[in-house]
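**Student:** Quick one: sequence and predicted model below, then my questions.
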Amino acid sequence: MATRPQLSLLPRQLQMTMLTGRARLQRLMPPQSRSGLQAEATGSSGSTEASEQQSRDSVAHSTLQMLSVRGLLAAGAHLGHAASEQHVRMTGHVFGTRGGISIINLDHTLAALRRAAGVARGVAAGGGTVLFVATRPALHRLAVDAALACPAPRGAFVTKWIGGSLTNRARVLRRSLAIPHSPHIVVSAPDSAARDSPPRSRDPGQAPPASTAVRDALPALIVILDLKNNLHAVREAHALAIPVIAICDSDCDPALVQYPIPANDDSISSVGLIASLIAAAVREASVF
C-alpha cells in the first residue's frame, strides 16, 4: 500500500484550493454559532444568566474551532488511500491524486460534518441514545472519550462486533459490567460462554474493559469511526431502521450509510476531530 503524503508535500495551489472552504465557514455553522450566542438579556439579568451565557459561548467556540477546513487539513483528513484502492462511489468526494494517493475534497467533508452534527444534535435533543462504534484498537479510546463527553444516555462499543448486539441485545448483552462513574455505558462480554453468567461490577481502578455498549435501550443514532470493520453493525442498524453516521475513507462505500463523512479514517487526529465534533453537537443539544 502506498504511503500517505505529508501536508508539506502537497502543492501550494492544492492547499490553497482546499482552504477556500474556510471562507464559507460562517455559512456552514449553525445559527447559534454564527451569531456568537450573544445574550439578549440586559446587564441586570444576574450571575446565573451570565454563567449560562459563558457556557454557551464555550460550546460554540469549541465547535467553531473543530468545524473548519484548516483544522481538517492539519489533522490529515484529506489523505485517502492509494488511488488504486479508491471505491467507485467515492469518486465524487475525491479532489484528485498526489503521489498515487487519493486526496479527499474537504469542502465535501465540511458539508457532511455539518449535516451529521445537525442529525446528532436533533437526536440528542429528543433524548435519544448516541452509540459510538470503533473496533480498531487504535480508535478505542476515541470512541470511549466521545461517549463520555456526551450527556446521558450515551454509549460506545470498542471490540469486534458481536452478532445480535442490536437485534438480539437481551441475550448478547445479558452479562454486562457497569462503569461506576457512567451508568449509561456498560461493558458486554464478547465470549458466548459468558453470556449466561450473572452481571458483575467493575473496580474503578481497573483498566477500561474491552468492549462497551448500550444495554437497556436501542440507540437512536450510531456513529461508526471505522466503517470497513463494522459492516455487521451497519446491517443490524438497517434492519432496525437506526440511522448511521460513518467516516468513509477513499476505499469505503459511502452508500452503505445514511450520513457518510468523507475523511481519513486511519489518522488518530482526523478521527478524533470528527468524533469530538459530533460529541460537541450532542452537548449543544443539552445546553440550548
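**Tutor:** Cool, got the structure.
**Student:** C-alpha only now, for contacts and for neighbours.
**Tutor:** OK.
**Student:** Relative to the whole chain's centre, how far out is whatever helix or strand residue 186 lives in?
**Tutor:** Using DSSP states H and E, residue 186 sits in strand 182-188. Centroid displacement of strand 182-188 relative to its chain, using Cα atoms, centre = their mean, to the nearest Å, is 18 Å.
**Student:** Just list what that strand packs against, helices and strands only.
**Tutor:** strand 154-157, strand 176-179 (3 or more Cα pairs under 8 Å, 6 or more residues apart in numbering; DSSP states H and E).
**Student:** Need the winner for burial among these.
**Tutor:** strand 154-157 (a mean of 28; mean count of other Cα atoms under 10 Å).
**Student:** returning to what we had before: now do the buried residues in the strand holding residue 186.
**Tutor:** 184-188 (16 or more other Cα atoms under 10 Å).
**Student:** Kindly reformat the residues you listed as CSV containing distance to residue 176.
**Tutor:** Shown next, in CSV, are the buried residues of strand 182-188 (distance: Cα to Cα, whole Å):
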residue, distance to residue 176
184, 12
185, 10
186, 6
187, 5
188, 5
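**Student:** which among those gets closest to residue 14?
**Tutor:** For the buried residues of strand 182-188, the residue nearest residue 14 by Cα to Cα is residue 185; the value is 42.6 Å.
**Student:** pretty sure that closest one contacts residue 176?
**Tutor:** No - with contact defined as Cα atoms under 8 Å, residue 185 does not reach residue 176; the gap is 9.8 Å.
**Student:** okay, and the common contacts of these two?
**Tutor:** Listed contacts common to residue 185 and residue 176 are residue 215; contacts here mean Cα atoms under 8 Å, 6 or more residues apart in numbering.
**Student:** Buried ones in the helix or strand harbouring residue 171, by neighbour count?
**Tutor:** For residue 171, the element it lies in under DSSP H and E is helix 169-172. Under the neighbour-count criterion of 16+ other Cα under 10 Å, helix 169-172 has 169, 172 buried.
**Student:** Below is an additional structure, to be compared with the one above:
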Amino acid sequence: MLDLHEMLQTGIHFGHKTSRWCPKMRPYIWGSKNKIHLIDIAKTAALLEKIGNITKEVTSKGGVFLFVGTKKAAQPIIQRVATNVKMPFVINRWVGGTLSNFDQVKKAITRLLHLRDVVTKSAGYYKKKEIVMLQKEIERLEKNVGGIIDLSFPPAALIVVDVKKERAAVKEASALGIPVIAMVDTNTDPEGVSHIIPSNDDSPKAIEFVLNYIEGRIKEGQKLHAENKALEAKQPTVAKETFKEDVRGDRFAPRREAPARRFHSPRPPHKKSEE
C-alpha cells in the first residue's frame, strides 16, 4: 500500500489554476484552494497501484517499456530509472517517426554504432579535424537516438511524463495500438492515454515518487522472469519415441526385420566340348 502522507509531502496533489483546467480531468479533481485545483490523492494511489501490477505482470513475461519525458524536471529522473531497469528512454527530443517509421530511425541507430567504432578503433587513420566532425555527429545522434539503441520494436507500452509536452509520442503510440501510461495534470487532455496517473507533472519530487514506485514493480517482474527462465533451463528435455505400425495393425508391436537377401556367385559360362 502506498503511504498517502508521503505522497502529500511530494506535492503530487497540486494541479494548475482553475481557469486552465481540462473538463475531462473532472473525475480526478478533489476540489480547489486559492484558485488552484487539488487532485484526489486517493484515486491517484489506487490507479498507481493498478499500474504497478500491470508493469510487474508485463515485465514478468519479458515485456519492455519505453520511458518518455523531455522536460528538464523529468530528464535526470527518467534516465536514472530507465538505466536501472535496463530499458530504452527518450529525454532530449522525440524524433518524429520513432514508432511509426522505426525502420528509418533504426538507420540512425546503426550510423551511431558505426561512428562509435570508427572513433574508438580507427582514430589513428583520421586527421584531427575529421575526428572532431565525427564526434559532433556522434553527440547529435546520442541526443536523438542514444537512449533507444536497445529498443525492441514494438514496446509493450510507453511511460510518459507530461502528456501535453509529449503529444507527438502519444499520437504515434495510439495510432499503432501501443498502450500509454502517463502522468496527467489537471490542465491536460488525457485523450490517447490508456492508463492515467492523475498527478502533478511539474514537481521533480512528484515525478521521482511515481517513477521510483514503477521502477520497484518493474524490478519485481524482472526477477520473476529471471526465475522462470532458470526453471525452464533446469527441466530435462524428454526424447520423443516414435513407433511404427506393424503389418497386423498393432501400433506398439516391434517392427519386423526383412530377411537378409542371399547373393549367389555367378555360374561360370558353359564351355562347348571340342569334338
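**Tutor:** Received, thanks. In this text the structure is predicted, and so the values were computed from the model without any measurement.
**Student:** still on that earlier bit, so where in the second structure does the helix or strand following the strand holding residue 186 of the first structure end up aligned?
**Tutor:** Downstream of strand 182-188 of the first structure, the next assigned helix or strand under DSSP H and E is strand 221-224. The counterpart of strand 221-224 of the first structure in the second structure, using TM-score structural alignment, spans residues 157-160.
**Student:** That stretch: average distance to aligned residues in the first structure?
**Tutor:** Superposing on the first structure places stretch 157-160 of the second structure at an average distance of 0.6 Å from its equivalents, by mean Cα distance after the TM-score superposition for the first structure.
**Student:** Distance of residue 84 of the second structure relative to residue 32 of the second structure?
**Tutor:** 37 Å (Cα to Cα, to the nearest Å).
**Student:** and the two? which has more neighbours close in?
**Tutor:** The neighbour comparison of residue 84 of the second structure against residue 32 (other Cα atoms under 10 Å) goes to residue 32, with 15 against 11.
**Student:** so what's that one up against?
**Tutor:** Residue 32 of the second structure makes contacts with 18, 38, as judged by Cα under 8 Å, 6+ apart.
**Student:** Tell me the residue in the first structure aligned with it.
**Tutor:** Here residue 32 of the second structure is matched to residue 97 in the first structure, going by TM-score structural alignment.
**Student:** so the helix holding residue 171 of the first structure corresponds to what in the second structure?
**Tutor:** Mapped onto the second structure using TM-score structural alignment, helix 169-172 of the first structure spans residues 102-105.
**Student:** That stretch against the first structure, how far on average?
**Tutor:** In the superposition with the first structure, the average deviation recorded for stretch 102-105 of the second structure is 1.4 Å (mean Cα distance after the TM-score superposition for the first structure).
**Student:** Can you name the residues in contact with that stretch?
**Tutor:** Stretch 102-105 of the second structure has contacts (Cα under 8 Å, 6+ apart) with 97-98, 145, 153.
**Student:** Going by residue numbers, what spans are strands in the stretch 1-150 of the second structure?
**Tutor:** Assigned by DSSP state E, counting those that start in this stretch, the stretch 1-150 of the second structure shows strands spanning 14-17, 29-33, 36-39, 65-68, 89-90.
**Student:** counterpart of the last one in the first structure, which residues?
**Tutor:** So that's strand 89-90 of the second structure. Using TM-score structural alignment, strand 89-90 of the second structure lines up with residues 156-157 of the first structure.
**Student:** Now do that stretch: distance to the chain's middle.
**Tutor:** In terms of Cα atoms, centre = their mean, the centre of stretch 156-157 of the first structure is set 12 Å apart from its chain centre.
**Student:** That one vs the second structure - mean distance after superposition?
**Tutor:** Stretch 156-157 of the first structure, aligned to the second structure and superposed, deviates on average by 0.6 Å (mean Cα distance after the TM-score superposition for the first structure).
**Student:** what's the spacing between residue 84 of the second structure and residue 95 of the second structure?
**Tutor:** Per Cα to Cα, residue 84 of the second structure is found 23 Å from residue 95 of the second structure.
**Student:** ditto for residue 40 of the second structure
**Tutor:** Using Cα to Cα, one gets 34 Å for the distance from residue 40 of the second structure to residue 95 of the second structure.
**Student:** and if you look at residue 199 of the second structure?
**Tutor:** 26 Å.
**Student:** neighbour-wise, which of these two wins?
**Tutor:** Using other Cα under 10 Å as the criterion, residue 199 of the second structure and residue 95 rank with residue 199 on top: 30 against 13.
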